[in-house]
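Trainee: sequence first, predicted coordinates after that:
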Amino acid sequence: MQLKRKLAIVAVAAAFASVAGVGTASATFTDMSGTVYDDGWSHYSKQRCVSAFIGAARFKMSSYPDGDSMRHKPTSGSGGGGRVYSDTYFTSGDYTAKTMGPSMGECFYWNSRQYEGTFETDWQDTWFGKIEY
């Protein structure tokens, strides 16, 4: 009887973990985008907090503005203030996911900047990426 009860508890726990995503951590990325300009950083006002299930924020580019390289920098304060978690340079054509610094329970704001040879601001200055947090 004791063994059956233990097996039932284990089965219920495994079913809950499967539904809740616990123990079966697969990467799920949320789409995000922004507009960047040649002459400075673009700061985004949405605060994001890293969930307990993934451990650390990761980011990957989906498209670059005008095909140019970019920097992305999450910070603890809005407008680029506070602690800088990372300052990651993404070379145009690099679509691999990179850890961006904030870890479980930490909240951050996104900042980005593009690098190109000429000053311009047009509809092509929008970037797209995916973030896991």
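Mentor: Perfect, I can see it now.
Trainee: C-alpha only now, for contacts and for neighbours.
Mentor: Fine.
Trainee: helix/strand/coil for A8?
Mentor: Under DSSP: H, G, I helix; E, B strand; the rest coil, A8 falls in the helix class.
Trainee: also this one, for the comparison:
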Amino acid sequence: MTTATNLYSTTAVSGPGAVRVDDSELPVAAPPELGGPGGGWNSEQLYAAALATCLHQSIELIASSGGDDTSGCTVSAGVTLRHEGAEKYDVEARLKVELPNVPESRRQDLVDLAVSHAPLIGGWPVGVA
């Protein structure tokens, strides 16, 4: 039996108009498309940012051990909130990775390995360019 080692922990507390993450506060608001005032972050934006950041950091980590040049690497994540009937919501996410300085023959393998190490990505489709 192995025991996991905690590497990092954080706490977010959401309240009216803001979410506090550790010692920082972000304004939050529902987007106008959902009847909100806008002017703040919403959960879909925060989720997209978390997905893109998680995969980007995983790519950087995996590439550093393999000697790949990830300069110019970008990861985009699109998140869509969907509604199906009363009170039934879900999200869909799609990610795209651009690795302009990694040989094309190596890109997919690098991204696949990074996805397998990125704890938040879990099954979302990831395109590679």
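Mentor: It's in. A quick note: this is a predicted structure, and the numbers were derived from the prediction, not measured.
Trainee: superposed, how do the two chains score by TM?
Mentor: For this chain pair, the superposition-based TM-score is 0.28 by TM-score structural alignment, normalised by the length of structure 2; 60 aligned residues with a CA RMSD of 4.3 Å.
Trainee: neighbours of S105 of structure 2, just the number please.
Mentor: 8 (other CA atoms under 10 Å).
Trainee: quick one, what contacts it?
Mentor: Contacts here follow CA atoms under 8 Å, 6 or more residues apart in numbering; on that basis S105 of structure 2 touches nothing.
Trainee: what separation do you get for W127 of structure 1 and A8 of structure 1?
Mentor: W127 of structure 1 sits 49 Å away from A8 of structure 1, going by CA to CA, to the nearest Å.
Trainee: okay, these two: which has more neighbours?
Mentor: Neighbour count, other CA under 10 Å: between W127 of structure 1 and A8, W127 has more, with 22 against 11.
Trainee: assumed the more buried one was part of a strand.
Mentor: Yes: judged by three-state DSSP, W127 of structure 1 forms part of a strand.
Trainee: and the gap between E60 of structure 2 and A18 of structure 2?
Mentor: Counting by CA to CA, the gap from E60 of structure 2 to A18 of structure 2 is 31 Å.
Trainee: typo on my end, E44 of structure 2
Mentor: Taken as CA to CA, the span from E44 of structure 2 to A18 of structure 2 is 15 Å.
Trainee: cool, R94 of structure 2 as well?
Mentor: Taken as CA to CA, the span from R94 of structure 2 to A18 of structure 2 is 27 Å.
Trainee: how about L81 of structure 2?
Mentor: 20 Å.
Trainee: which one's more surrounded, these two?
Mentor: A18 (16 against 11).
Trainee: tally of neighbours for M70 of structure 1?
Mentor: 20.
Trainee: that one: which element?
Mentor: strand 69-72 (DSSP states H and E).
Trainee: what comes up buried for the top helix by length along structure 2?
Mentor: Ranked by residue count under DSSP state H, the longest helix found in structure 2 is helix 43-66. Residues 44-45, 47-49, 51-56, 58-60, 62-63 are the ones in helix 43-66 of structure 2 that count as buried (16 or more other CA atoms under 10 Å).
Trainee: E132 is in contact with C49 of structure 1, correct?
Mentor: No: assessed by CA atoms under 8 Å, C49 of structure 1 is found out of contact with E132, at 10.2 Å.
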